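J.: Coordinates only, no sequence provided:
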């Protein structure tokens, strides 16, 4: 059970590491594969006609997948307590509203005011988020007073601060990534609960969504109307729900972790060798799809992927199925989704993150299943254990890691003048990459520090 959760936390931590790294490396001077495939250097202008994916384009779907896998795990206790649908919907609504607030507050506080005042406000905002989202032991009267004070201070700041262009607080200026997560999380929790005993019904929603998105590509029908209308567009957009193609398969991973994780046995020496082989072959499939799809060697990639998946299957097939059913399911599902996505690759002009294509949904979700195998295999080497532990402690506090850079670290670097050192590193390719790893290391170290003290931010 411990290994199961550690692998999922490590996947989330890997996504966070990639997210921070992608946003902190030098821009304009590194090879194109170091950035989003549709935003190549040096200008980084968005080009929706440019197909392919890079490692950066795996960050968001891996995080979405891990969010989906966490749904069954996080709701396990409530299900055991026989919580009804109204209670689950209430929980989903609470998480939704808190994430919407998090998207609005974190985005605007990073640009709340100019100069030194703005940096001080950003650090204050980080402290306010800590008070608002940290859940101390029940019955702490002092903490209730602190939360009440934080709410009042937050309201005052939102009212008096100038924010961007001196236009004040705006409901339409939010972090789009968090807003997408809020919408998809709400829909995913509700649909998972309804179909928790019927996973095929859960997946049956996806072809319906595919039909709606394909039918809504042109105006003049109800699909188009539903996709382009919203009573609160700053808070909800039907287009966000397309990422259920990633999150809902992720809930299957969470279901299987609950069902088979405890049955997974400690492997013997021979089985460890085969698990490592499976992890290596899964890593090869991951690497092939990133490199060859970016380079547009689509036929070569399909052949290499099929070969890598076959070798991975042969390694897993030699394990005792009753003891390693989880690995079988991850491999079978991941392999199917990757191949399905590659069959869709030429559709919609090639695989793209933005605008996201069906190939992108299927390939990245399948690769997320394979990464779980890679992370599981890493646990059986000394270096791998260090990597897994590092990623997992970061992955347990994703909200801290997400805002620590903009609301704490960057303001501190600006106020102390150390930012000049980081800016100088961005002038050369090698030091520009080093800058990204240094900044990412500081952010993830802070998130790990919070985790070790059990200062979890939760919705």
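T.: Everything's here; your move. None of these values were measured; they are calculated from a predicted model. Numbers count the residues shown, from 1 in each chain.
J.: use CA for all of it now, contacts and neighbours both
T.: Will do.
J.: who does the helix or strand harbouring residue 185 touch, helix- and strand-wise?
T.: Mapping residue 185 onto the secondary structure by DSSP states H and E places it in helix 176-194. Contact partners of helix 176-194 among helices and strands, from 3 or more Cα pairs under 8 Å, 6 or more residues apart in numbering; DSSP states H and E: helix 59-74, helix 85-109, helix 244-260.
J.: could you redo the last one with a cut-off of 10 Å?
T.: helix 59-74, helix 85-109, helix 199-215, helix 244-260 (3 or more Cα pairs under 10 Å, 6 or more residues apart in numbering; DSSP states H and E).
J.: Tell me the buried residues in the one helix or strand residue 392 maps to?
T.: For residue 392, the element it lies in under DSSP H and E is helix 382-395. Buried residues in helix 382-395, counted by 16 or more other Cα atoms under 10 Å: 384, 385, 387, 388, 389, 390, 391, 392, 393, 394, 395.
J.: swap in stretch 421-438?
T.: In stretch 421-438, residues buried by neighbour count (16+ other Cα under 10 Å) are 422, 425, 426, 429, 431, 432, 433, 434, 435, 436, 437, 438.
J.: In those, find the pair that's most separated.
T.: 429 and 438 (14.2 Å; Cα to Cα).
J.: What is the burial count for residue 413?
T.: If you count neighbours by other Cα atoms under 10 Å, residue 413 ends up with 15.
J.: any idea how far it is from residue 228?
T.: Distance of residue 413 to residue 228, computed by Cα to Cα, to the nearest Å: 42 Å.
J.: Next, please give the residue ranges for the helices of the stretch 301-450 of the chain.
T.: Listed in chain order, the helices of the stretch 301-450 of the chain (DSSP state H, counting those that start in this stretch) span 325-343, 358-378, 382-395, 398-404, 410-416, 419-425, 429-452.
J.: and the comparison structure, right after this:
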């Protein structure tokens, strides 16, 4: 644990809003009744829910710059930075695996890929690239990874199948690789033939982090004024969205595959939202809108973990002779199904926020 220090407030707000949205999307009262924007796309496409994870990875990249820039210049600091990054990576992976075992005991069907695993890998690889490469090299790497991933998914034959088909969930080289390396028993429980956080999809996810590093590096420049910084972030974001939409015409925007068009479309969204937050909050000081989101933002991983544990265990509570759940008691009896489901999701956001608010008031950041 460490005390709060000087931070980029707009980044904490953006990250906090993203975590709050993640909790909202992941914890409906009834998975059968959800407003369409809060559901992930069935396959191709991008909903509000699909923007959440890439926004978080984008901010991982921004955070790397703000956390490491002052120590990066001296190569003597690199071994310690990398060892700390590796430790955090392993802890994040362990947290995911332990949580799975607590909720659904059994090593035979333990899912090996996952959200925290992808965050961990992107964080570590982006840290290495930030320390050991120039921004020009990283810009070239963004192009190489996006184009290379497009060629891999679109043109690489799938063993035992032949031509790839990205319109099907399990008929591309990424799904084949996951089945080969992890085996079907250790993939996403709802499929077992592919995984939305698969291994090959980590390559374009790294680009999402690198776009965040590009944004953080630009914001940290001292030879540009704030209006110039914001203008360029907006412009770059707009261009990325347009290119993503055009690319999506023949390499569809798809979160589960983390397609190159998805990277650019969501990266552009992240750039523009960060620019707006920076301009309003850090430049012009409009801070009344920040109070709710900052407690989430400064303890993002803790909030994410609690959003799994708290609903999991409190949903086991029953009340009265009818054994009603919290959802039944609080919302189901007096709201329409979709509004009751949304109400329960908002309830979990507020419950987790209360814990985060206590930590924030005590100036405590829990670091993994």
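T.: Looks like it arrived, so ask away. These numbers come from a predicted model, not from an experiment.
J.: Tell me how the two chains score on TM-score.
T.: Between these two chains, after superposing, the TM-score reads 0.78 (TM-score structural alignment, normalised by the length of structure 2); 327 aligned residues with a Cα RMSD of 3.3 Å.
J.: before we move on, back to that, in CSV, list the helices and strands packed on helix 176-194 of structure 1 along with mean neighbour count and distance to residue 457 of structure 1.
T.: Supplementary listing: these in CSV, determined by neighbours: other Cα atoms under 10 Å; distance: least, Cα to Cα, whole Å:
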stretch, mean neighbour count, distance to residue 457 of structure 1
helix 59-74, 23, 14
helix 85-109, 19, 11
helix 199-215, 14, 29
helix 244-260, 23, 21
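J.: and residue 18 of structure 1, which of the ones you listed is closest to it?
T.: With Cα to Cα as the measure, helix 59-74 is the member of these nearest residue 18 of structure 1 (5.9 Å).
J.: Contacts for the next helix or strand after the closest one, please.
T.: From helix 59-74 of structure 1 onward toward the C-terminus, using DSSP H and E, the following helix or strand is helix 76-80. Helix 76-80 of structure 1 is touched from outside by 70, 72, 82, 83, 84, 87, 88, 193, 196, 255, 258, with contacts defined as Cα atoms under 10 Å, 6 or more residues apart in numbering.
J.: Average offset of helix 76-80 of structure 1 relative to structure 2?
T.: When structure 2 is superposed, helix 76-80 of structure 1 averages 3.4 Å from its matched positions, counting by mean Cα distance after the TM-score superposition for structure 1.
J.: Which residue range of structure 2 does whichever helix in structure 1 runs longest align onto?
T.: Counting by DSSP state H, the longest helix found in structure 1 is helix 269-295. Applying TM-score structural alignment, one finds that helix 269-295 of structure 1 aligns to no residue range of structure 2.
J.: how about that helix: buried residues?
T.: Of the residues in helix 269-295 of structure 1, those buried under the neighbour-count criterion (16+ other Cα under 10 Å) are 271-272, 274-294.
J.: now the angle between helix 325-343 and that helix, please.
T.: Note on geometry: by axes from the mean of the first three to the mean of the last three Cα atoms, to 10 degrees, helix 269-295 of structure 1 and helix 325-343 are set 20 degrees apart in direction.
J.: Identify the residues contacting residue 90 of structure 2.
T.: Contact partners of residue 90 of structure 2, counting by Cα under 10 Å, 6+ apart, are 84, 117, 120, 121, 124, 368.
J.: and with 8 Å instead?
T.: With contacts defined as Cα atoms under 8 Å, 6 or more residues apart in numbering, the neighbours of residue 90 of structure 2 are residue 120.
J.: Aligned to it, what sits in structure 1?
T.: Using TM-score structural alignment, the partner of residue 90 of structure 2 in structure 1 is residue 97.
J.: roughly how far apart are the corresponding residue of structure 2 for residue 62 of structure 1 and residue 249 of structure 2?
T.: For residue 62 of structure 1, the aligned position in structure 2 is occupied by residue 55, per TM-score structural alignment. If you measure residue 55 of structure 2 against residue 249 of structure 2 using Cα to Cα, the figure is 22 Å.
J.: Mind reading off the mean deviation between the helix holding residue 185 of structure 1 and structure 2?
T.: Plainly put, helix 176-194 of structure 1 ends up 0.9 Å away from its match in structure 2 on average once the two are laid over each other (mean Cα distance after the TM-score superposition for structure 1).
J.: Give the aligned range of that helix in structure 2.
T.: Using TM-score structural alignment, the match for helix 176-194 of structure 1 in structure 2 runs over residues 114-132.
J.: buried sites along the matching stretch?
T.: If you call a residue buried by 16+ other Cα under 10 Å, then stretch 114-132 of structure 2 has these buried ones: 114, 116-131.
J.: ok, now stretch 346-359 of structure 2?
T.: Neighbour count says stretch 346-359 of structure 2 has 346, 347, 348, 349, 350, 352, 353, 356, 357, 359 buried, by 16+ other Cα under 10 Å.
J.: doesn't residue 303 make contact with the last one?
T.: Which is residue 359 of structure 2. No. Under the contact definition of Cα atoms under 8 Å, residue 359 of structure 2 does not touch residue 303, with a separation of 10.6 Å.
J.: Next, the angle helix 59-74 makes with the helix holding residue 185 of structure 1.
T.: Here helix 176-194 of structure 1 runs at 40 degrees with respect to helix 59-74, directions being taken by the same axes, to 10 degrees.
J.: residue in structure 2 matching residue 152 of structure 1?
T.: The alignment leaves residue 152 of structure 1 without a partner in structure 2, by TM-score structural alignment.
J.: ok, now which ones touch the equivalent of residue 270 of structure 2 over in structure 1?
T.: The equivalent of residue 270 of structure 2 in structure 1 is residue 368 (alignment by TM-score structural alignment). If you count contacts by Cα under 8 Å, 6+ apart, residue 368 of structure 1 has them with 61, 62, 65, 334.
J.: What does the last one correspond to in structure 2?
T.: Alignment note (TM-score structural alignment): residue 334 of structure 1 maps to residue 237 of structure 2.
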